[in-house]
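K.L.:
Prediction below, plus the sequence it came from.
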Amino acid sequence: MTSYAVFLRGINVGGINIKMADLKEALQGGPFTGVKTLLASGNVVLASELEPAAVKQEFETTLRKAFGYDAWVVVVTADRVAELVAACRYPADDKTTHTYLTLASDPAALDELFAAGEALDSVEQERLGPEALAWLAPAGGTLESPFSKLTAKPKYKASTTTRNLRTMIKVRDAAAALETAAG
């Protein structure tokens, strides 16, 4: 049994509203155990016998059936979430900047985003691995930041999602608790 973090793209924004209790209920009928939702932005920890690609497929299919929308998720093992958080050299809490991790199910999309970010003079970013990069945005100006606008392009919708580092720490801790409980 492997513990996973699943990050949903684009829920509770743009007209796609899903209550976390409804999400948890929809997932409990599938091949997942220990399902726990975190925050209202689509963060889930769970355990499964399935491999990551199969977790992604089953999860997206469940969301499409239960909620009737084109669902996209990024699946990362609990251990890998902990590694990504540890690898991020940017601060979790800072008064002037916020740290974000963009996660991808398609490394080529992340390669493209990273290269585009390198071309922007105002972006500080760091590649954390094939599935993640960290970047900074000015406090109070995240959505207007050039890199945020870049990640919001429709061509990245199916393969990427972004979380702030504080959220990633909460997900890491919840996934670790799930692993400890599973024993």
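P.N.:
Yes, it's here.

K.L.:
contacts, neighbours, all on C-alpha from now
P.N.:
Will do.

K.L.:
Buried residues of the top helix by length along the chain, list them for me.
P.N.:
Across the chain, the longest stretch assigned as helix under DSSP state H is helix 165-182. Applying a neighbour-count criterion of 16 or more other C-alpha atoms under 10 Å, one finds 165-169, 171-176, 178-179 buried in helix 165-182.

K.L.:
Just put these in CSV and tack on distance to residue 113.
P.N.:
Shown next, in CSV, are the buried residues of helix 165-182 (distance: C-alpha to C-alpha, whole Å):
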residue, distance to residue 113
165, 18
166, 22
167, 21
168, 20
169, 23
171, 24
172, 24
173, 28
174, 29
175, 27
176, 29
178, 32
179, 32
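
K.L.:
Use this one as the comparison:
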Amino acid sequence: MTKFVAFLRGINVGGHRKVPMADLREICPGTDVQTYIASGNVIFTATGNSADLADGLQAAIKDRFGFEVPVLVLEETQMRAVLSGNPFPMDAGKLVHAYLCYDSPQLDMAAVAALKADGEQIAVVDRTVWLYAPGGIGRSKLAAKLERLIGVEVTARNLNTVIKMVDMLNASV
């Protein structure tokens, strides 16, 4: 049995694609299922590989709720590597976002450079694109368009959430 972290993209945003966390825990494959906040962050223990578990959870959501939700599943070691690969201050919280890529990012660096404000930094570490926006993510023109510039499907989480997911993995040992 392996621990996994699943990230659902675009649920419970603005009253659209509602997925109650109790229902998500019920349909999630495996055991020891825990969720964190209502944006689709799940930890569970299961057998199998990440791709098959993501496909299974996506199909279960479609069956239960009638809409498709992209699902990214990472093994525990991959999730820990995401956090340890963060090149920015660990106390930057909501000023740092991890764009977790479903495939290798194909970042349009010319467009990034054109949108990047003073002080903003970007780093690609494996399949994660990190954005540090010291002026605030909500004010960043780069943050507003970054998902489209990455070139592959992504789901983004702020550093606080990434840290919390690893903390939850640590607590479930």
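P.N.:
Cool, got the structure. Predicted model, so just to flag it, every value in this text is computed and none were measured.

K.L.:
before we move on, back to that, closest one of the buried residues of helix 165-182 of structure 1 to residue 112 of structure 1?
P.N.:
residue 165 (21.6 Å; C-alpha to C-alpha).

K.L.:
What segments of structure 2 are strands?
P.N.:
2-8, 31-36, 41-46, 71-75, 96-101, 121-125, 128-132, 154-158 (DSSP state E).

K.L.:
And these: which comes nearest residue 82 of structure 2?
P.N.:
Nearest of those to residue 82 of structure 2, taken as C-alpha to C-alpha: strand 128-132 at 7.0 Å.

K.L.:
who's in contact with the closest one?
P.N.:
The contact list for strand 128-132 of structure 2, computed with C-alpha atoms under 8 Å, 6 or more residues apart in numbering, reads 82, 86-88, 95-101, 105, 120-124, 143, 150.

K.L.:
Now the buried members of those residues.
P.N.:
Applying 16+ other C-alpha under 10 Å to those flags 82, 86-88, 95-101, 105, 120-122, 124, 143, 150 as buried.

K.L.:
Name the nearest residue to the counterpart of residue 144 of structure 2 in structure 1, ignoring sequence neighbours.
P.N.:
Under the alignment (TM-score structural alignment), residue 144 of structure 2 maps onto residue 149 of structure 1. Distances taken as C-alpha to C-alpha, 6 or more residues apart in numbering place residue 143 nearest to residue 149 of structure 1, at 6.7 Å, with adjacent residues excluded.

K.L.:
How many neighbouring residues does that neighbour have?
P.N.:
12 (other C-alpha atoms under 10 Å).

K.L.:
surely it meets residue 150?
P.N.:
No. At 10.1 Å, residue 143 of structure 1 and residue 150 do not qualify as touching, with contact defined as C-alpha atoms under 8 Å.

K.L.:
Now residue 69 of structure 1: closest residue in space that isn't a chain neighbour?
P.N.:
In space, residue 69 of structure 1 is closest to residue 63, 7.3 Å off (C-alpha to C-alpha, 6+ apart).

K.L.:
ok, the residue mapped onto the one you found from structure 2 - contacts?
P.N.:
Using TM-score structural alignment, the equivalent of residue 63 of structure 1 in structure 2 is residue 61. Counting by C-alpha under 8 Å, 6+ apart, residue 61 of structure 2 touches 24, 27, 67-69.

K.L.:
hmm, back to that, how far away is the residue nearest to residue 69 of structure 1 from residue 111 of structure 1?
P.N.:
28 Å (C-alpha to C-alpha, to the nearest Å).

K.L.:
With residue 179 of structure 1 instead?
P.N.:
31 Å.

K.L.:
Residue 41 of structure 2 touches residue 6, doesn't it?
P.N.:
Yes. Using C-alpha under 8 Å, residue 41 of structure 2 is in contact with residue 6, at 5.9 Å.
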